[in-house]
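**Student:** Got a predicted model here, sequence first, then my questions.
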Amino acid sequence: MLKEKLKDYNIILASGSPRRQQFFKDLDIDFTIILKSVDEVYPKELKETEITDYLADLKSKAFTNLSDKDILITSDTIVWLNNKALGKPKDDKEAFNMLSALSGKTHKVITSISIKTNRFQKMINDVTKVSFKQLSDEEIQYYIKNYKPFDKAGAYGIQEWIGFIGIDKIEGSYFNVVGLPVHKLYKTLMNLS
């Protein structure tokens, strides 16, 4: 299906995320990983999908020489809580503060994907609501110590221990929370002309 549709293209995934890379493997897409360093800073007035759209686009701008056969895919995910974006925690203390803030509340996980060729760019995004139970300090500390969630927005992975014991409800795509709204990516790639 999708593999056949994309057989004449070079798919470039600009992501170091093992979860996003696994999604591409599971979609049975042939792809190359190329990483470029980007300073992920966005204007302070941006909110929600504006932030992730901006950062996904910023990451795509690091690639200046796309060939006619290249399809570049960049993305960004944030956790949105109390009108503020939570990125990746720098250390144990920041991870603890993020998880404490998420405890007992509902937040949004927002992901944007830029699909870019040398002829066009499409931006898609997805929002999932995630509700945490009240987490104890011991549960938070156990998770940080054993899972070291420093590469994850909001300091957690839904597919890990904290997700099993801590998440009461999700509204929307589970896979978006893991790191990529795969259903929307698939549909967009299938409809490329």
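**Tutor:** Sure thing, it's come through.
**Student:** From here on, just use CA atoms for contacts and neighbour counts.
**Tutor:** Fine.
**Student:** what's the straight distance from one end of stretch 96-113 to the other?
**Tutor:** 28 Å (C-alpha to C-alpha, to the nearest Å).
**Student:** Could you check that stretch and say which residues are buried?
**Tutor:** 96, 98-100, 102-113 (16 or more other C-alpha atoms under 10 Å).
**Student:** Check stretch 183-190 too.
**Tutor:** Buried, per 16+ other C-alpha under 10 Å, within stretch 183-190: Lys184, Leu185.
**Student:** Measure how far that stretch is from the centre of its chain, please.
**Tutor:** Averaging C-alpha positions (C-alpha atoms, centre = their mean, to the nearest Å) puts stretch 183-190 15 Å from its chain's average.
**Student:** here comes the other one, which I'd like you to weigh against the first:
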Amino acid sequence: MILASASPRRRDLLAQIGIVPDAVLATDTDETPRRDELPRPYAQRIARTKAASALTLRRDAGGAPGFVLAADTVVALGRRILPKADDTTTARHCLELLSGRRHTVITAVVLHAPDGGRSERLVESVVAFNRMTVDQIDALLAGGDWSGKAGGYAIQGHAAAHIRFLSGSHSNVVGLPLFETAQLLRGRGWAV
């Protein structure tokens, strides 16, 4: 099993269902949305690109292809794709946009099997934040668990105190929908 992701959260989530990847290949994928690209096609494109890149890297290194699992998680506010927060300014902007509103967390999961087959799932969860004060947003930023997260928050972190509603998969919002991932693997012969 090759995990095409550098995300420690995805490794931890896989461990919850008893899967420890044999290797982790973080691909150098340009995650810039295309002009007018919508959240669902964007997530699918990035996950497919990550999976294909990891498969190519594995083959070029002379390794057996095995299973290659890739995912991409997007926080969408309507048709808008919120960025991964790499700085406090971006995180603050995302949290201000999400305050008091519902948004959708979309994860595309792509699995390449040793037989050359490919399976995919697109999973959506709806999340709503309570209306947050400036002090509450400041406290979330001071907590630091927003760094590198889509939409500028981690539901498994300090932001959980402000999530008033969740419909769908919690593990999807963390970064990998476990039920659907297990289904993909079982469908390709992996004993989960």
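**Tutor:** Sure, I can see it. Fair warning: this is a prediction, and the values are worked out from it, not measured in the lab.
**Student:** Would you mind reporting the TM-score between them?
**Tutor:** The TM-score (TM-score structural alignment, normalised by the length of the second structure) is 0.88; 182 aligned residues with a C-alpha RMSD of 1.6 Å.
**Student:** hang on, the earlier thing: and the buried residues of stretch 96-113 of the first structure, which of them are in strands?
**Tutor:** Thr106, His107, Lys108, Val109, Ile110, Thr111, Ser112, Ile113 (DSSP state E).
**Student:** How about the third one, nearest residue that isn't a chain neighbour?
**Tutor:** Going back to what we said before, that points to Lys108 of the first structure. Excluding the flanking residues, the one nearest Lys108 of the first structure by C-alpha to C-alpha, 6 or more residues apart in numbering is Lys129, at 4.5 Å.
**Student:** that older thread, now, which of the ones in strands among the buried residues of stretch 96-113 of the first structure sits nearest Ser60 of the first structure?
**Tutor:** Ile113 (9.9 Å; C-alpha to C-alpha).
**Student:** Could you save the ones in strands among the buried residues of stretch 96-113 of the first structure as TSV and add columns showing distance to Lys187 of the first structure?
**Tutor:** Listed next are these as TSV, based on distance: C-alpha to C-alpha, whole Å:
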residue	distance to Lys187 of the first structure
Thr106	28
His107	26
Lys108	23
Val109	20
Ile110	18
Thr111	16
Ser112	14
Ile113	13
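**Student:** Identify each buried residue in stretch 128-139 of the second structure, please.
**Tutor:** Ala128, Phe129, Arg131, Ile137.
**Student:** any idea which of these is closest to Gln183 of the second structure?
**Tutor:** Distances from Gln183 of the second structure to these, taken by C-alpha to C-alpha, are shortest for Ala128, at 27.2 Å.
**Student:** Which residue, neighbours along the chain excluded, lies closest to that closest one?
**Tutor:** Arg102 (4.1 Å).
**Student:** Then Gly168 of the second structure?
**Tutor:** Ser125 is the one closest to Gly168 of the second structure (C-alpha to C-alpha, 6+ apart), at 4.5 Å.
**Student:** And for Lys90 of the first structure?
**Tutor:** Phe150 (6.4 Å).
**Student:** And for Val79 of the first structure?
**Tutor:** Per C-alpha to C-alpha, 6+ apart, closest to Val79 of the first structure is Val109, 4.6 Å.
**Student:** ok, the aligned partner of the one you found in the second structure - contacts?
**Tutor:** Under the alignment (TM-score structural alignment), Val109 of the first structure maps onto Val105 of the second structure. The neighbours of Val105 of the second structure, taking C-alpha atoms under 8 Å, 6 or more residues apart in numbering as the test, are Thr73, Val74, Val75, Ala76, Glu124, Ser125, Val126, Val127, Asn172, Val173.
**Student:** what do you get if the cut-off is 6 Å, keeping everything else the same?
**Tutor:** Val74, Val75, Glu124, Ser125, Val173 (C-alpha atoms under 6 Å, 6 or more residues apart in numbering).
**Student:** separation between the aligned partner of the first one in the first structure and Thr49 of the first structure?
**Tutor:** It stands for Val74 of the second structure. Taking TM-score structural alignment for the superposition, Val74 of the second structure sits opposite Ile78 in the first structure. Going from Ile78 of the first structure to Thr49 of the first structure by C-alpha to C-alpha gives 9 Å.
**Student:** between those two, who's got more neighbours?
**Tutor:** Ile78 (25 against 21; other C-alpha atoms under 10 Å).
**Student:** Could you check how far that one is from Tyr42 of the first structure?
**Tutor:** In terms of C-alpha to C-alpha, Ile78 of the first structure sits 12 Å off from Tyr42 of the first structure.
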